[in-house]
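[1] Next input, structure requested:
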Amino acid sequence: MPTKIQNFARSALVKPVTVNVGRAGAANLDVIQEVEYVKQEVKIVYLLECLQKTPPPVLIFCENKADVDDIHEYLLLKGVEAVAIHGGKDQEEREYVISSFKSSKKDVLVANDVASKGLDFPDIQHVINYDMPAEIENYVHRIGRTEDVVRLE
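    Below is the predicted model of the structure:
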């Protein structure tokens, strides 16, 4: 639960109780996680190399909208069937992106944390965290989309 909501709940409730199912803020133990340390100047090239070794569908998460757009444009220029989603897109475009990725018309979805919660994509083979999210909860939601995660640091 977000910190603001927790603080509000504590102030409004009498004798609140916190119930954790599993380990709070922790990833599922079945998720395979790998960390790759990559210099910033070659990160996007390395991302393309990772995609060439990974069968689709693949999710790529970025922290901000500008990175989502930059990576999406780069992948399109390199011939990758990619779509992108973030809070700056209108509803019609978001629906197109989600449906084309879910129906396997597009191999790669580049997104910020707007896609890490509430969206279900079947058979995701690989999640790539282009950068780390500001909140650990967002990381857990990101990697919850799959069973195999690579984080580019």
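[2] hey, let's count contacts and neighbours off CA atoms from now on
    OK.
[3] could you measure the residue most central in space within the chain against residue 80, distance?
    Of all residues in the chain, the one closest to the mean position by C-alpha atoms, centre = their mean is residue 61, 3.6 Å from it. As judged by C-alpha to C-alpha, to the nearest Å, residue 61 and residue 80 stand 16 Å apart.
[4] is it true that residue 98 lies in a helix?
    Yes: judged by DSSP: H, G, I helix; E, B strand; the rest coil, residue 98 forms part of a helix.
[5] Counting neighbours, what do you get for it?
    Number of residues near residue 98 (other C-alpha atoms under 10 Å) recorded here: 20.
[6] Now do the residue nearest to the centre of the chain against residue 15, distance only.
    In this view, residue 61 and residue 15 are 38 Å apart by C-alpha to C-alpha.
[7] And this one, please, so the two structures can be compared:
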Amino acid sequence: MPTKIQNFARSALVKPFIVNVGRARATNLGMIQEVEYVKQKAKIVYLLECLQKTPPLILIVCENKVDVDDIHEYLLLKGVEAVAIHGGKDLEKREYAISSFKAGKKDVLVATDVALKRLDFPDSQHVINYDMPTKIENNVHRIGKTGRCGKTGIATTFINKSQSETTLLDFEAPLARSQTKDSTCLGWA
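    Just a heads-up that it's a prediction; the model follows:
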């Protein structure tokens, strides 16, 4: 639950409590999580190597629309069957991208966090965090798009000197927990 909503609930409710289904801020065990140190200038080129780790379907998640468009264009120039979605694209283009990716007609979907909300891709093999999210909750939602319901998936996160120490420490704790506890598939993240 977003921090703003939690704070509001605490201020407005009498004796509030939190119910967690599964493990709070944790990821499932059906996934291999990789953290790759990649210099900022080398990230777009390194994507091609990362795409070779698994067969399609592959999600690439970025923090902003400009990166989504740049990566999408780069992948198309390199012959990768890719589509892209973000809030700046019209509804027709977003629907085409989502349906063609889900149907397996396109191998890669490049998107922002906002565009991925409430979307489910049960056959996704790999999620690549092109930009490390600033909030750990966003990371859990991103990588929860793979390794679902007994399937194995890979989540690769690019990090570099641009990440704050606090963000990296927030990222490390759930990663360690996910390697030690049981998990059940309860639906999409």
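[8] contacting residues for the residue nearest to the centre of the first structure?
    68, 110, 111, 112, 113, 127, 128, 129, 130, 131, 142 (C-alpha atoms under 8 Å, 6 or more residues apart in numbering).
[9] Just name the closest of those to residue 150 of the first structure, please.
    Nearest to residue 150 of the first structure among the contacts of residue 61 of the first structure: residue 128, at 4.9 Å, using C-alpha to C-alpha.
[10] Please look at that closest one and residue 59 and confirm they touch.
    Yes: between residue 128 of the first structure and residue 59 there is a contact at 6.2 Å, judged by C-alpha atoms under 8 Å.
[11] Give me the more crowded residue out of the two.
    residue 59 (28 against 24).
[12] Pull the contacting residues for the aligned residue in the second structure for the more buried one.
    Applying TM-score structural alignment, one finds that residue 59 of the first structure aligns to residue 59 in the second structure. Counting by C-alpha under 8 Å, 6+ apart, residue 59 of the second structure makes contact with 108, 109, 110, 111, 124, 126, 127, 128.
[13] Let me have those in TSV, extended by secondary structure and distance to residue 31 of the second structure.
    Supplementary listing: the contacts of residue 59 of the second structure in TSV, determined by DSSP: H, G, I helix; E, B strand; the rest coil; distance: C-alpha to C-alpha, whole Å:
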residue	secondary structure	distance to residue 31 of the second structure
108	strand	19
109	strand	19
110	strand	20
111	strand	20
124	coil	11
126	strand	9
127	strand	10
128	strand	13
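[14] Can you give me the stretch of the second structure that stretch 36-47 of the first structure aligns onto?
    Against the second structure, stretch 36-47 of the first structure falls on residues 36-47 (TM-score structural alignment).
[15] ok, residue 156 of the second structure touching residue 129?
    Yes: with contact defined as C-alpha under 8 Å, residue 156 of the second structure reaches residue 129; the gap is 6.0 Å.
[16] Show me which positions of stretch 46-56 of the second structure end up buried.
    47, 51, 56 (16 or more other C-alpha atoms under 10 Å).
[17] who touches that stretch?
    38, 58, 104, 107, 108, 124, 125, 126, 128, 154.
[18] Quick check: the gap between the fourth one and residue 9 of the second structure.
    Distance of residue 107 of the second structure to residue 9 of the second structure, computed by C-alpha to C-alpha: 41 Å.
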